[in-house]
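[1] Sequence and predicted structure are below.
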Amino acid sequence: MNPPMSSTVPPLRPAGHGTEYRLSDLLQRHRAGDAVFVTDDVVSYCGGHDPLLYTAHRDVLLPRTACETNWFADLVEYQPGQLPGGELIRSTGHWNTPTQLEIFQTLTGRVLMLAAWRTSSGEPVLTCQTCEAGEMAVIPFGGWHLTLVLDGPAAVFNFYSDLPAETAPPHQAPAAGDRGKYRRAAAVELTAVRAREGFAITGSADSLAVWGVAQPVSEPAWLRDIVAGTGLPDFYSNADSATLAALVAHARRQVPVCHRTDPR
């Protein structure tokens, strides 16, 4: 694997303050029935401290139109620390649409990306990727994913697009609206806690039995070749339509497709 570009990925300077998400917001989504899983220690927490988890900057770069679709870019700034019971500071976690191509790059800090999906034969797949500053990750089409902070503060940039429908299995259709991504399917009841070796994946007994041991993965070589030595924010801003078309073509060949949205 090519070395990460930690020395060549400058931090973005977002305009405005973004939207802050605290522990109370995570718990509110969980209790409202959104597709969010947290450990029992977090659910039962009744202390007065409500730590900031992350600040989301939506459309941190201007939306683009290319390859017959719209592209959007976000930046999420995560705090250091951990939640009650040792759970890592984290995102909410959600399922992508079956047509959504989503690519991440850690700009600062170090994060853990968990992803889960099912193969065409229904076999469950769980992967984990430790992303140092400069490293990239791609989410399976229609897959579930969760970002957790190993070393913070951490800044993670991502861009995404819902591609033309031939990317998706014919029996699936994307959910509409940003809010819908938290209600597409039951959460994969997995997360990660701080451990001596760095982290340990934990969750409900049923999910641990179904998904098994996470397969470690690394940054895709084909993605590094397409980005070609620049940071993902610069690539998003400056790639021409032909380069984005090449990205889409590689993704269609290389990125797994989730064939069952709800794993239960």
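    Great, that's in hand.
[2] contacts and neighbour counts: CA atoms only from here.
    Will do.
[3] Surely G212 touches L126?
    Yes - using CA atoms under 8 Å, G212 is in contact with L126, at 7.5 Å.
[4] For the two, work out which one has more neighbours and name it.
    Higher neighbour count among G212 and L126: L126, with 21 against 12, using other CA atoms under 10 Å.
[5] what residues are up against that one?
    Residues near L126 by CA atoms under 8 Å, 6 or more residues apart in numbering: 114-117, 211-215.
[6] Now go through those residues and say which are in strands.
    For those, the ones inside strands are 114-117, 215, with DSSP state E as the criterion.
[7] Just say helix, strand or coil for A137.
    strand (DSSP: H, G, I helix; E, B strand; the rest coil).
[8] Identify the single longest helix in this structure, thanks.
    The helix that spans the most residues within the chain, counting by DSSP state H, is helix 241-254.
[9] Put this next to the previous one:
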Amino acid sequence: MAVTVARSVLLSELLSRAAGRTVHLVDRERLAAECRRSDQPLYTAYRDVHRRQVTNVANPPTTWRGDRVHYAGGLLPTGEPVRSVGHWNPPGQIEVFQVLAGRVVILVARPDEPDHLSIAEYREGEMCVVPLNAFHLTYSPWQDSVVYNIYSSGGGWPPPDHTRKYDGEAAPPHTLIFTAGQARAEQATVTPEPAQVDRVPLTADGLDLPARLPSLLVDASDEQLRELAATFNTAPAVDRA
């Protein structure tokens, strides 16, 4: 049985990671001043709500995990929404998100084209499939929201250390600003070209997933999880403009 670990992330952690470039912010100094006044909570992550290990023929077992994240809603003083820290997934790791309550915007970038961004809104019940080895970041600009995600060990990649997985490669040099309810990609550092933005959701079409994602790691058979991994790795169901 999985042992759920709850961890809250405050604005101060976002600022500290921005100093190491694993997070990009539009106006770090302004947010730092706000943090000195009130170090507000951004989200609480409940890690390992579900966990499964699935054996594979001629390969190491795959560990599947399910997390639930509760986001505060609203905008920070710079116009950036309440957000996750964001990170790059390892090669071969499957990850799917579903909004359980509220609505969010998820930013996704691929390692071979970090300036080509997917920025799409996902409402309650909708899923986002993160391409293999991609960067992803969740924003909650409107109201409190709850997001559940499943992810795999990638067949041999060890289970993640949640305290260290965000300290890797620098984030893509963009963040989002919201004005009049619309998201705009803002360059957080100087880049040769502005970002190319797709606003088509990265859907789960073609993947055998339940209507409510949290039930997958509880009810699916080992064979179904192996088939999901095979489908995802050979033909990821990602719609792009």
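    It's in. The model shown is predicted, which means the values in this text are computed figures rather than measured ones.
[10] Fetch the TM-score of the aligned pair.
    After superposition, the two chains reach a TM-score of 0.84 (TM-score structural alignment, normalised by the length of structure 2), with 228 aligned residues with a CA RMSD of 2.7 Å.
[11] equivalent range in structure 2 for the longest helix of structure 1?
    Using TM-score structural alignment, the residues of structure 2 aligned to helix 241-254 of structure 1 are 222-235.
[12] ok now the matching stretch, how far from the chain's centre?
    In terms of CA atoms, centre = their mean, to the nearest Å, the centre of stretch 222-235 of structure 2 is found 20 Å from the chain centre.
[13] repeat for stretch 87-94 of structure 2
    Distance of stretch 87-94 of structure 2 from the chain centroid (CA atoms, centre = their mean) equals 11 Å.
[14] How many neighbouring residues does the residue lying closest to A195 of structure 2 once chain neighbours are set aside have?
    Spatial nearest neighbour of A195 of structure 2, chain neighbours left out: D115 (4.7 Å); criterion: CA to CA, 6 or more residues apart in numbering. Residues near D115 of structure 2, counting by other CA under 10 Å, number 20.
[15] Return the distance of D74 of structure 1 relative to G180 of structure 1.
    In this view, D74 of structure 1 and G180 of structure 1 are 18 Å apart by CA to CA, to the nearest Å.
[16] Oops, could you answer that again for P216 of structure 1 instead?
    29 Å.
[17] before we move on, what about T119 of structure 1?
    For T119 of structure 1, the distance to G180 of structure 1 (CA to CA) stands at 23 Å.
[18] quick one, helices of structure 2?
    Going by DSSP H, structure 2 shows helices at 11-19, 28-37, 216-219, 222-234.
[19] could you dump those helices to TSV with mean neighbour count and distance to V3 of structure 2?
    Shown next, in TSV, are these (neighbours: other CA atoms under 10 Å; distance: least, CA to CA, whole Å):
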stretch	mean neighbour count	distance to V3 of structure 2
helix 11-19	18	24
helix 28-37	14	32
helix 216-219	15	14
helix 222-234	15	20
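[20] For the ones you listed, give me a markdown table that also has distance to P159 of structure 2.
    Output for the helices of structure 2, formatted as a markdown table (distance: least, CA to CA, whole Å):
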| stretch | distance to P159 of structure 2 |
| --- | --- |
| helix 11-19 | 22 |
| helix 28-37 | 32 |
| helix 216-219 | 16 |
| helix 222-234 | 16 |
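[21] give the contact list for the alignment partner in structure 2 of S204 of structure 1.
    Superposed on structure 2 with TM-score structural alignment, S204 of structure 1 falls opposite A188. Neighbouring residues of A188 of structure 2 by CA under 8 Å, 6+ apart: 24-26, 173-175.
[22] Y122 of structure 2 too?
    99, 103-106, 128, 201.
[23] same thing with H250 of structure 1?
    By CA under 8 Å, 6+ apart, the residues touching H250 of structure 1 are W222.
[24] Over to E121 of structure 2?
    With contact taken as CA under 8 Å, 6+ apart, E121 of structure 2 is in contact with 103-106, 199, 201.
[25] Can you find the partner of it in structure 1?
    In structure 1, the residue matched to E121 of structure 2 (TM-score structural alignment) is T130.
[26] residue boundaries of the strands in the stretch 1-150 of structure 1?
    Using DSSP state E, counting those that start in this stretch, the strands found in the stretch 1-150 of structure 1 span residues 19-22, 52-66, 69-78, 94-95, 100-118, 124-131, 136-139, 144-162.
[27] Please work out the angle formed by the directions of the second one and helix 23-31.
    Put plainly, it is strand 52-66 of structure 1. 70 degrees (axes from the mean of the first three to the mean of the last three CA atoms, to 10 degrees).
[28] quick one: contacts of strand 52-66 of structure 1?
    14-15, 17-23, 70-79, 89-91, 237, 241, 244.
[29] Going through the residues you listed, which ones are buried?
    Burial by neighbour count, judged by 16 or more other CA atoms under 10 Å, picks out 18, 21, 23, 71-79, 89-91, 244 from the contacts of strand 52-66 of structure 1.
[30] Of those residues, which pair is most distant in space?
    Maximum pairwise distance among those (CA to CA): 36.9 Å, between L23 and L244.
[31] who has more neighbours, P216 and G180 of structure 1?
    Taking other CA under 10 Å, P216 of structure 1 and G180 do not tie; G180 has more neighbours (17 against 11).
[32] Tell me the residue in structure 2 aligned with L112 of structure 1.
    Checking TM-score structural alignment: L112 of structure 1 goes with V105.
[33] isn't A237 of structure 2 right up against P201?
    No - using CA under 8 Å, A237 of structure 2 is not in contact with P201, being 11.1 Å away.
[34] Structure 2: matching residues for stretch 21-28 of structure 1?
    Mapped onto structure 2 using TM-score structural alignment, stretch 21-28 of structure 1 covers residues 9-16.
[35] Tell me roughly how far that stretch lies from structure 1 on average.
    Average distance, stretch 9-16 of structure 2 versus aligned residues of structure 1 after superposition (mean CA distance after the TM-score superposition for structure 1): 1.2 Å.
[36] Now do that stretch: everything it contacts.
    Around stretch 9-16 of structure 2, the neighbours that count as contacts under CA under 8 Å, 6+ apart are 23, 28, 31-32, 35, 39-45, 85.
[37] go with 10 Å
    The contact list for stretch 9-16 of structure 2 (CA atoms under 10 Å, 6 or more residues apart in numbering) reads 18, 21-25, 28-29, 31-32, 34-36, 38-45, 71, 76, 82-86.
[38] picking that back up, ok, of the contacts of L126 of structure 1, which one's closest to T147 of structure 1?
    Nearest to T147 of structure 1, judged by CA to CA, of the contacts of L126 of structure 1 is L114 at 6.5 Å.
[39] Find me whatever residue is spatially closest to the closest one, sequence neighbours aside.
    C128 (4.6 Å).
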